[in-house]
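[1] Pasting the sequence and the predicted model now:
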Amino acid sequence: MNKRFEGKVMLITGAAQGIGERVAERAAQEGATLALVDRSPLVLELRDRLAATTRVIAIETDLEKFEGALQAAEATHKAFGRIDVLVNNVGGTIWTKPYEHYGPEEIEAEVRRSLFPTLWGCRAVLPYMLKKKKGAIVNVSSIATRSVNRVPYGAAKGGVNAMTACLAFENGERGIRINAVAPGGTEAPPRRIPRNSAKPGKKEQAWYQQIVDQTVDSTLMKRYGTLDEQASAILFLASDEASYITGTVIPVGGGDQG
């Protein structure tokens, strides 16, 4: 097994389920010391499962607030004395419908969920990396910046792309690389804690199916990706193998550029 992250501390947000969970599992196998962050207590189960493989802590906190991101960064640095890699993975569509059906409070909720945790995460962790003059940040965006029935989410992820580029400009000469991956549709087990607990009606089901159809139609491979295909791209950008890559958004969507 390649040990690309031996001796490195990796902070992963949104680690309890889906892509974040798979990144954590793979990073542990590759030698990373882990700080797993999520507002769900499921992150404690992942910590216990990975503890046999690596040094790991879990932090339950709400990353939609700066205080939560600050808590995560401080706890990680206190436990391990450094933060080498940050993977900002929090985000996800809460509602799927044409834009005219979104209420103002829903629009704000989508942006809080899928933009602010990345803004706050970078702001909380950068000072630790700047002191060392070295670090890597990988933001998880989405190819949904060009898609249907997810305008607020797409806008939030467009913000993630912009901040990735701007932060790379600011920090490239200071030893810190900032990149993003933009996942396409990804096959994953059903979420144990759904983003939206409301039971969808026929109209909502039809709107969601439009997303699925458009996602598959937009890919050149005509399929969804896997969790490992997403994790591989994230961990590549996080590793020293990508030492001359910064300010880049890599679409991982079977040819869909987003």
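    On my side now, so go ahead.
[2] drop to CA atoms for contacts and neighbour counts, all remaining ones
    Fine.
[3] show me what contacts Ser114?
    By C-alpha atoms under 8 Å, 6 or more residues apart in numbering, the contact list for Ser114 reads Val90, Gly91, Gly92, Thr93, Tyr153, Ala156, Lys157.
[4] just checking, what packs against the helix or strand Ile178 falls within?
    Assigned by DSSP states H and E, Ile178 belongs to strand 176-183. The criterion is 3 or more C-alpha pairs under 8 Å, 6 or more residues apart in numbering; DSSP states H and E, and the helices and strands that strand 176-183 contacts are strand 135-140, helix 151-171, helix 227-238, strand 249-252.
[5] Tell me the buried residues in that strand?
    If you call a residue buried by 16 or more other C-alpha atoms under 10 Å, then strand 176-183 has these buried ones: Ile176, Arg177, Ile178, Asn179, Ala180, Val181, Ala182, Pro183.
[6] Verify the stated contact: the first one with Lys131.
    No: in this structure, Ile176 sits apart from Lys131 without contact. The criterion is C-alpha atoms under 8 Å, and the distance is 10.7 Å.
[7] of all the helices and strands packed on strand 176-183, which gets the most neighbours per residue?
    With neighbours defined as mean count of other C-alpha atoms under 10 Å, the helices and strands packed on strand 176-183 peak in mean count at strand 135-140, which reaches a mean of 28.
[8] Included below, for side-by-side comparison, is a second structure:
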Amino acid sequence: MDQKKIAVVTGAGTGIGRNAALALAKRNFVVVLAGRNLQTLNETASLAGGAETLAVPTDVTNPASVAQLFEKTKATFGRVDVLFNNAGTSAPSVPFEQLTPEQWDAVVAVNLTGAFLVAQAAYRVMKDQTPQGGRIINNGSISAQVPRPNSAPYTATKHAITGLTKSLSLDGRKYNIACGQIDIGNAATSMVNKISTGVVQANGSLLAEPTMPVDHVGEAIAYMAGLPLETNVQFMTVMATAMPYIGRG
């Protein structure tokens, strides 16, 4: 019988992270649930239908916390096959000139530095384990391609994730580490409920936008995760079909 693959999901307590973790569990992955809130991680675990999970409270901005996540994963399961590098945050939607350095730094710390710390820790495990290799999937967001109004910190960090993805794809080749990115648009989670009621457009108007079921995102991530390492989805965009992206302003 094939050994189950081990997947680590950051931001697994809510939203896209939770949905991805559950989709991976359905695909027979053992899922390590990482996030700041142990209660929400345990809630995710309770929804996994008896699949094997491990909840590890983690602050992705803290190098020691990230190291502990992967040390505990390796000690418990012996390896890491997949990382969904998902944890993220955003700043208040205010005009660019009103952003504070503290608001900028808070988004960079989670979305960029946190993504780097988590990817690096996973990369080190994947490089050193036997059999060697693994897969890193970064959550880019549609904002890795096009911005919304008043979103400079989020958009800048998500564009940077694309550079991180490309660098990891190149640097990981010699260690059988594949890296891809999923850019997600208007998935119906509690964090984006406002999209269905109204969001500011490029021309300043307020418009309700179509959304898509978040389950489709989880299935897309599980598909990427389930590929053999000789095959990689480098970039995938999954979005509500009618959302304003092509020609959004």
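    Perfect, thanks for sending it. Just so we're clear, the structure is a prediction, and the values are computed from it rather than from any experiment.
[9] Which residue in the first structure aligns with Glu43 of the second structure?
    Matched across to the first structure, Glu43 of the second structure falls on Glu45, judged by TM-score structural alignment.
[10] Sorry, wrong one. I was asking about Met239 of the second structure.
    Checking TM-score structural alignment: Met239 of the second structure goes with Gly253.
[11] sorry, back to before: between the helices and strands packed on strand 176-183 of the first structure, which one is nearest to Arg112 of the first structure?
    helix 151-171 (8.3 Å; C-alpha to C-alpha).
[12] that older thread, Pro104 of the first structure versus the match of Met239 of the second structure, what's the distance?
    Separation of Gly253 of the first structure from Pro104 of the first structure (C-alpha to C-alpha, to the nearest Å): 30 Å.
[13] Then Ala28 of the first structure?
    From Ala28 of the first structure over to Pro104 of the first structure (counting by C-alpha to C-alpha), the distance is 41 Å.
[14] quick check: stretch 212-227 of the second structure aligns to which part of the first structure?
    Counting by TM-score structural alignment, stretch 212-227 of the second structure lines up with residues 225-240 of the first structure.
[15] what's that stretch in contact with?
    4-5, 18-19, 22-23, 26-27, 85, 87, 136-138, 179-181, 183-188, 242, 245, 252-254.
[16] got it, and stretch 168-179 of the first structure?
    Contacts of stretch 168-179 of the first structure (C-alpha under 8 Å, 6+ apart): 129-130, 133-139, 164-165, 167, 237, 243, 245-249.
[17] What span of the second structure is stretch 89-106 of the first structure aligned with?
    Mapped onto the second structure using TM-score structural alignment, stretch 89-106 of the first structure spans residues 86-103.
[18] mind listing what's buried in that stretch?
    Across stretch 86-103 of the second structure, burial judged by 16+ other C-alpha under 10 Å covers Asn86, Ala87, Gly88, Ser90, Ala91, Ser93, Leu99.
[19] For those residues, give me TSV that also has distance to Thr211 of the second structure and secondary structure.
    Shown next, in TSV, are those (distance: C-alpha to C-alpha, whole Å; DSSP: H, G, I helix; E, B strand; the rest coil):
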residue	distance to Thr211 of the second structure	secondary structure
Asn86	20	coil
Ala87	21	coil
Gly88	20	coil
Ser90	19	coil
Ala91	22	coil
Ser93	20	coil
Leu99	28	coil
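[20] The second structure: helices as residue ranges?
    Remark: helices assigned in the second structure by DSSP state H are 15-26, 38-46, 63-77, 101-108, 115-128, 152-172, 215-226.
[21] Let's have these in CSV, adding distance to Ala202 of the second structure.
    What follows is the helices of the second structure, written out as CSV (distance: least, C-alpha to C-alpha, whole Å):
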stretch, distance to Ala202 of the second structure
helix 15-26, 26
helix 38-46, 35
helix 63-77, 37
helix 101-108, 21
helix 115-128, 28
helix 152-172, 14
helix 215-226, 26
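[22] Any idea which of those gets closest to Ala55 of the second structure?
    With C-alpha to C-alpha, the closest approach to Ala55 of the second structure among those belongs to helix 38-46: 5.9 Å.
[23] which residues are in contact with the closest one?
    So helix 38-46 of the second structure is in contact with 12-14, 18, 21-22, 33-35, 53-57, going by C-alpha under 8 Å, 6+ apart.
[24] From the residues you listed, pick the one nearest Ala109 of the second structure.
    Gly35 (14.7 Å).
[25] What count of nearby residues applies to the closest one?
    Counted with other C-alpha atoms under 10 Å, residues neighbouring Gly35 of the second structure total 24.
[26] Verify the contact between it and Gly11 for me.
    Yes: contact criterion C-alpha under 8 Å: Gly35 of the second structure and Gly11 qualify, at 4.8 Å.
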